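Predicted model and sequence below, questions to follow.
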Amino acid sequence: MTGTAEQLASVLTELLGTELPVRLRTWDGSQAGPPGAPMLVLRNRRALRHLIWRPDELGLARAYVSGDLEIDPGTDLYELLTAVVRLVERTDTVTLRPGARELLGPQGRRLLRTATTLGAIGPRPPLPPEEARRLKGSRHSLGRDRTAISHHYDVGNDFYRLVLGPSLVYSCAYWTPESSTLEQAQEAKLDLICRKLGLRPGMRLLDVGCGWGSLLLHAARHYGVTGVGITLSEEQARGARERIAEAGLAEQLTTRLQDYREVVDGPFDAISSVGMAEHVGTEQYRRYAGLLYGLLAPGGRLLNHQIARRPSAPGERYRTSPFITAYVFPDGDLSPVGETVSLLEQAGFEVRDVESLREHYALTLRAWVSNLESDWDRATALTSTGRARVWRLYMAASALAFEENRIGVNQVLAVRTTADGGSGLPGTRAAWLTAAGGQQPAQGPGPGSALDSELSSEPA
């Protein structure tokens, strides 16, 4: 008798019109698929029901997060995800979502017969509790944004500390020849931002989406600024306040549970927004840029660090990943970097510099995945097995997306010029990167370090 894996592989190959790029092992122990290919393990019939009810990446994610679908311990996660991405790229997803008419055809009838034989026909499995439920209110209203942010960031500071490491920086690091560890690379990134902003003692910094306060702490310690950080995450705000108090910097730094649309105490000498603008939404971005412009003093600089997608082809409609929307960043939006630059300019900014850190983010994500996998039992104890699976899947898939140039990340430096058009910037990129008036960090990269030497060798 043919095993369940052989039956399943046969019908999937027919439906997809191509050989499966993965090997399958099913609950009866049978295997099918190319020898040596990365292996998926279907632990029960419910795994198939997830796919029948939602035969796309979201169905796969639901099966994996719920534990009904496993990745074989001997399989390389990145190799498996690469194979799945290639399959999706080759396959028209419409063929995987047959309507009533298609189900009456020979292919549809065979699919139903196989599903019935395998015991996969049944009610839709319950959604994993880690999946975001339908958000209430209009898209990117203040209340809905708070809910969306809470879904992703309020999962426990100890869990994030395990994944991100002691730096608690949730954006891409800056890997230089001197940065052999994640912590060193994150320190280099924080210092790069401070130097791009031209921070000096006595300046007032606004950090929009301040996370756990890492940039504020670095700017206060090494550049003598006073700072205000805002976030919509209660866990982040609590963690940032604790870290600021422990550092003895409560007189210099303030953290607020506040939306960027609620900040009214400008002007600030510099504004940073690192990994936050992806949550703003396309329909709100012009307003976001305008509000930051209004909060910045003339001659002040904005550093906007933001993930970008590739531009859509003419006539093509951009579609956010259903897995990312459901499990990772509800209501998140990605735009091409050109659109971001244009909107900042429309708000009144002069854009002075754009730097891509795409490869840096791939390295960072792989480091985070390694942190998670190396302390897996503790990670699941701190949150849930399903949540840890979500983070493992999304971070590994994102690493590949950055490596393959399907998404990128850019630091955009913009200036609110003075009334006479002055930018306050030296004439060359190398000069303004080394012109910051900060204090030398006790350890790690800083003005005058080897990192500066590397940057100063770049074309202006």
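Happy to help now that I have it.

going forward, measure contacts between C-alpha atoms and count neighbours the same way
OK.

Please go through the protein and pick out the longest helix.
For the chain, the helix with the greatest residue count under DSSP state H is helix 385-403.

for comparison:
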Amino acid sequence: MGNPATVADTFAPLLRLAFGARPPVRFEFWDGSAVAPLGASPGTMRIRSKDALSHMVWAPGELGLGRAYVSGNVDLDGDLFGMLRALQSAVPGDARLGLAGAWRAVGAARRLGALGHRPPVPPEEARPARGRSHTRGRDAAAISHHYDVGDDFYRLVLGPSMTYSCARFAPEDDLRRGYADPTVSLADAQRAKHDLVCRKLGLPERPGMRLLDVGCGWGSMAMHAASTYGAHVVGVTISRTQADLARARVAEAGLSGNVEIRLCDYRDLRGEEFDAISSIGMFEHVGAKRAARYFDTLRALLRPEGRLLNHAISSVGGSTMRGRSFIGRYVFPDGELLDVGEVVLALERAGFEVRDVEALREHYALTLRQWVANLENEWERAVALVGEGRARVWRVYMAASALGFEDGGLGLHQVLGVVPAQQ
């Protein structure tokens, strides 16, 4: 009698369908069997139980694989960036198993006992929302899902700057475009980004300007503008935990006379005037259908010759983060990325003169790699703070995003619009 088939024996035909003769990384299964690449592997994907296959049968594609990873039924051990890059490069963008492949997958899952039950969805996953997107209530829920996970966790990942947006890895006085120096520290890079925004908004030219910081996070940009250039800043956020900590940080820095933090939706801003507005990492939550209203609202708050700096992730042709995507369910529910050309057009239609567009794509790749390193270096503490599932979400989403910025699938643009002087 021959030896009984291992899990690897059963799974190998599916790996050949997906990757060809050999997979790009080592696959190891719960019975200890494995399928390895021909050469060296950047790491090992460990399929720890048949529940991993059940997740992928019930939710084929990235959502099922994401559920398997978040729940701990799949591990990625080794060089995370190298593994994700190898897997991405080995599968063509239009790859499909096809009907015959799907039947093989179901048959393999049946033989391995993975069809008998539907495993529970990890609690870190956001429930699919009903109704119109980007209503006030739905936006508040989406923001809370991502940002209200604990200030200590964000401090661990982001470092002391508490800045959750692309840094600029160059000295503050080095304004060369396209130049990114990986030897610059994350704290210095975030300070350089804040200073770049302040310079583009003209804060050094006229100390004491009134600045609105939309989506102010934990207050870092507002504090830099106030402490460095004497700006009077109003920062707004719809995350209660962000607002609470931002106010505490402002008070601790002795800046309460210059910085006001409001728990406020941008749609409620009216009847005030500002010299400048910064919007850093906020626009991704606005949505394509709301972009015109967003820029109209901000345009109405600016004095003649006032400036708006919109700093946002972009995508050629635009993209949404919803449906059955991993990032839409676990990271940014209802998030949307616009093509930078659409952003420029929307600003012009709102009455701005677009004076500057700068790409910082490479800088965001470096930022994300630093955040992943911070998380991995403090993994046990991160798990203690937010649970292993949520720590896994952040680890894989940030690493995959870094690769997206490195290969150009994602972009990051700062677009500067100026209100024309009154004639």
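Nice, I can see it. This is a predicted model, so every value here is computed, not measured.

So which residues of the stretch 351-460 of structure 1 form strands?
All strands of the stretch 351-460 of structure 1, identified by DSSP state E, counting those that start in this stretch, fall at 407-415.

swap in structure 2?
26-29, 34-35, 43-47, 74-78, 210-214, 232-237, 259-263, 274-280, 302-314, 319-321, 335-337, 353-359, 411-418 (DSSP state E).

mind listing what's buried in the fourth one?
The reference is to strand 74-78 of structure 2. If you call a residue buried by 16 or more other CA atoms under 10 Å, then strand 74-78 of structure 2 has these buried ones: Val74, Asp75, Leu76.

ok now do the counterpart of Ile52 of structure 1 in structure 2, which residues does it touch?
Matched to structure 2 by TM-score structural alignment, Ile52 of structure 1 sits across from Val57. By CA atoms under 8 Å, 6 or more residues apart in numbering, the residues touching Val57 of structure 2 are Gly64, Ala105, Val106, Ala109, Leu115.

Please tabulate those in a markdown table, including the columns distance to Gly257 of structure 2 and neighbour count.
As requested, these are exported to a markdown table (distance: CA to CA, whole Å; neighbours: other CA atoms under 10 Å):
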| residue | distance to Gly257 of structure 2 | neighbour count |
| --- | --- | --- |
| Gly64 | 50 | 22 |
| Ala105 | 63 | 20 |
| Val106 | 64 | 16 |
| Ala109 | 63 | 21 |
| Leu115 | 62 | 20 |
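
Check which helices and strands the longest helix of structure 1 sits against.
helix 57-65, helix 77-90, helix 358-374, helix 376-382 (3 or more CA pairs under 8 Å, 6 or more residues apart in numbering; DSSP states H and E).

out of those helices, which comes closest to Gly211 of structure 1?
helix 358-374 (16.5 Å; CA to CA).

what's that closest one aligned against in structure 2?
By TM-score structural alignment, helix 358-374 of structure 1 lines up with residues 361-377 in structure 2.

in the matching stretch, what's buried?
By neighbour count on 16+ other CA under 10 Å, the buried set for stretch 361-377 of structure 2 is 361-372, 374-375.

returning to that earlier point: let me have the strands of structure 2 in TSV, extended by distance to Ala292 of structure 2.
Shown next, in TSV, are the strands of structure 2 (distance: least, CA to CA, whole Å):
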stretch	distance to Ala292 of structure 2
strand 26-29	48
strand 34-35	52
strand 43-47	44
strand 74-78	42
strand 210-214	16
strand 232-237	19
strand 259-263	23
strand 274-280	15
strand 302-314	13
strand 319-321	17
strand 335-337	14
strand 353-359	15
strand 411-418	14
